[in-house]
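Enquirer: for reference, the sequence and a predicted model appear below.
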Amino acid sequence: MSRTKSITLLSVGHACVDIYQGTVASLVPFFVAERAYGYAAVSGIVLAASVLSSVAQPVFGLLTDRWAMPWILPVSTVLGGLGIALSGLSGSYPLTLLFVAMSGVGVAAYHPESARVARLLSEGSHSAMGWFSVGGNLGFAAAPLMVTAVVASGGLRLSPLLVLPALAGSVLCLPVLRALQKKTGPGSSGGPAVVGADDKASFVKLSLAVVFRSIVFVGLSTFISLYAQQRVGGGTTAGTVALFVLYIGGAMGSVAGGSLANRWDRVTVARWSYLLTIAAVAGTVFIPGPAFYAFVALTSIGLYVPFSLHVTLGQDYLPTRVGTAGGVTLGLTVSIGGLASPLIGSVADATSLRTALAPLILMPVLSWLLFRTLPEPTAPKPVPAVRQTGNDTDAELTGSSFRPLGGS
């Protein structure tokens, strides 16, 4: 299978997983309408999806660094969809939290291994990793459309239909896993060793920038539907449009990020994107009327230009722990911000939603300041994976560069 086809299938599979992260926010207006949840209550649902995911993703990253686990891609995809499908069936708030948390664990298990597989199949290409990330963005963008089509017509009782993308995504993983096995060989660990030292200090700074970016994205994802109704009117339709714009702009940003990184270095591209995001978030919070949607789109693009760049930067800062790097930079980017959502919801309940969202303007400022201190890493050279066959040891080139074991 060609690299393009492998990345395309992996990208579509990524969409079938991340649609469930977008689905949590998309269900918020329906939980409010059918179950009369307040801002704090719906923030708790977002938190349930985020907190286990935030904790579990580094754990899965560590496991991925120790053992290749490509089988986890279809399994985690189904788990992510099943949790969301069950969340609408019970009026019990604790059960809703449990099912949403189950979905979060599925999403957490998917991202570290998928980032490792994408790095192998893309052979270090920034553009290919950008297209892989686009899949997740398209999944987010499809979430409000899917939820509106299913739930708006028949209520939360139709939520089991939401499992269908997960079933499709799990099937799409299978040819990718066969291609990976052919590439690495049946007896290999599934990936190349690397030459290079970990830059833990830079990775910590990068991770903090990711956290601040995540707070903006998840905070807006949670409340943008409700906020749009206040800023432009139009009821739930206005909210669905705002959420779709927030998510679809991410696809544009991810493609642009990979292309821009081929012309300028990744740190510079990310730094300028965060400067754009500062003004865009301010416009989203304070500018009313139709221009609101334009600022939402600019916010999304600004947040997602560095999205795939975070992943490759993290993997280059931690060349010996690419699974952990992928779990933190790819997974936590869209989950850990949920930890701040209950605080935003509580402030909104006590004051107003605009007052609660205003501090989000500070988050891209902090990410920009951190990127001003980061170096552009040199991509490490992969060492070919080795598999034992009888008395002979076969070396297989799995990256774009080759360095023989034990030699220079």
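Expert: Nice, thanks for sending it over.

Enquirer: contacts, neighbours, all on C-alpha from now
Expert: Noted.

Enquirer: helix or strand for Gln388, just tell me which one.
Expert: Per DSSP states H and E: Gln388 is located in strand 385-389.

Enquirer: just checking, what packs against that strand?
Expert: If you count contacts as 3 or more Cα pairs under 8 Å, 6 or more residues apart in numbering; DSSP states H and E, strand 385-389 packs onto strand 392-396.

Enquirer: can you give me the angle the strand it packs on makes with strand 385-389?
Expert: Using axes from the mean of the first three to the mean of the last three Cα atoms, to 10 degrees, the inter-axis angle of strand 392-396 relative to strand 385-389 is 150 degrees.

Enquirer: dropping in the other structure now:
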Amino acid sequence: MTGPTARPTPPVDPSPPPRAPAPSATTSTRPAAPPVSAWRRMRMWGAAHAVDDLYQGLVPACVPYFVLDRGYSYVAASGLTLAAALGSSVPQPFIGVAVDRYRLGRLAPAGLAVAGIGLGLSGLVRPYAAVWLLILLSGLGVAMFHPAAGKAAREAAGDSASAMSVFAAGGSVGFFLAPVLATPLLVAMGVGATAFFIPPAVLMAFVLLRHRPVAAATRKAAGAGRDRWRPFLVLTGVAVVRSAAFFGAVTFIELFWIRHLHSGPDLAGAALTCFLAGGVAGTLLGGRIADRLGMVRTVQLGGLLAVPALIALRLTPGTVLPLLFALLTGLALNIPFAVLVKLGQDYLPGRPGTAAGVTLGLAVSIGGLIAPALGAAAQAYGPQGVFTILCAVPVPALVLGLFLTEPDAGD
């Protein structure tokens, strides 16, 4: 009785199974792509991040002109970088905790406005103390923006490192645009030209105020999981070291071209532009690499490539050929950038604002705190001495990267 009833069934079932592999293939090892609406939000947050970090990029872009126009020493000039770093680093952990605990939807646009107005006014005042305080205020605006924006961007990006790299690359674009937009104005008008950069912050703040946050269900899904503090602290160490190398290079690269390679200000501005353009490319490339090879390997790759790139930049003679290595150095240092932001939020899924505040803000800004020490080195040995030191800076990041684990692995 069982034989006749079972015989017709084998020929009937083979047709449905071929349809099954198509859906399963899209959910294999690679993260699923965010929906189209999420990509729109990522572009908006990437644009906002670009405007915000424009004001961080304007600080090193303006430093040489404060030296030339106001007669600041190397130490005084690096103190301006210190002011921006202090303003953005000290408050960020507390702001990140507040963002995770309370609904602070208007914090990001408010931070944008403060960052732009503070930096824009800094070139209009004469006393050094007033300049320093205004740049400190601008850094505080950056501290207000990053945790809130980083949390919102992660909610829109989901599990895609490529999508998160759009947000992170926005910051690199802001740094890139700073010398491109500022150098012609600063050359023509002096440091008072910073006033022209107040309107972008105000306009972008209005755009963010009109933005609707993502659904609560998305926020709840993004916060699921167990917080893992030990790998997060290791990751923070990597981010601090990467930031130290980045801020050291971005602060002194123009002076390296002017004082050591004996070029003019225009070619020195091109060197900074190449370095920051490499940073944009490296940030986007890092997200692509992470979606294919994994986030930890991408962080390790960035540390591995940064050392030879910096050595080549330091030792290559001439004024034009080193521009290539300025580009490659920016690329290598920024390959891990977006990955550090996403990996930090994966380690602390219950505290995305805190994680963003540390990886985007505190760790990055602490790197700027070494500026006075590098300024003292430049005072004693010239800008070339700074780049000699920077050749060794990425080594600790490479070592720390060996202790990182993927988020789904055990401690």
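Expert: Perfect, thanks for sending it. Worth saying up front: this structure is predicted, and the values here are computed from it rather than measured.

Enquirer: quick one on the thing from earlier: in the second structure, what range does the strand holding Gln388 of the first structure match?
Expert: Following TM-score structural alignment, the aligned partner range for strand 385-389 of the first structure in the second structure is empty.

Enquirer: please compute how far that strand lies from its chain's middle.
Expert: 33 Å (Cα atoms, centre = their mean, to the nearest Å).

Enquirer: and what of stretch 330-345 of the first structure?
Expert: With Cα atoms, centre = their mean, you get 12 Å for stretch 330-345 of the first structure.

Enquirer: same thing with stretch 353-365 of the second structure?
Expert: Worked out by Cα atoms, centre = their mean, stretch 353-365 of the second structure lies 10 Å from the chain centre.

Enquirer: tell me how far the ends of that stretch are from each other?
Expert: With Cα to Cα, to the nearest Å applied, stretch 353-365 of the second structure spans 16 Å between its terminal residues.

Enquirer: can you pull the buried residues of it?
Expert: The neighbour-count check on stretch 353-365 of the second structure (16 or more other Cα atoms under 10 Å) flags 353-365 as buried.

Enquirer: same question, stretch 388-396 of the second structure
Expert: Buried, per 16+ other Cα under 10 Å, within stretch 388-396 of the second structure: Thr388, Ile389, Leu390, Cys391, Val393, Pro394, Val395.

Enquirer: which residue of the first structure sits opposite the third one in the alignment?
Expert: Leu390 of the second structure maps onto Leu360 of the first structure when the alignment is built from TM-score structural alignment.

Enquirer: can you tell me the closest non-neighbouring residue to its match?
Expert: Val216 (5.5 Å; Cα to Cα, 6 or more residues apart in numbering).

Enquirer: quick one: map that neighbour onto the second structure.
Expert: So, by TM-score structural alignment, Val216 of the first structure is matched to Ala245.

Enquirer: before we move on, what about Pro58 of the first structure?
Expert: Checking with TM-score structural alignment, Pro58 of the first structure has Pro93 as its match.

Enquirer: now swap in Gly337 of the first structure and tell me
Expert: By TM-score structural alignment, Gly337 of the first structure lines up with Gly367.

Enquirer: gap between its match and Gly123 of the second structure?
Expert: 24 Å.

Enquirer: next one: Ser365 of the second structure
Expert: 22 Å.

Enquirer: do the same with Met164 of the second structure
Expert: 34 Å.

Enquirer: higher neighbour count, those two?
Expert: Met164 (28 against 22; other Cα atoms under 10 Å).
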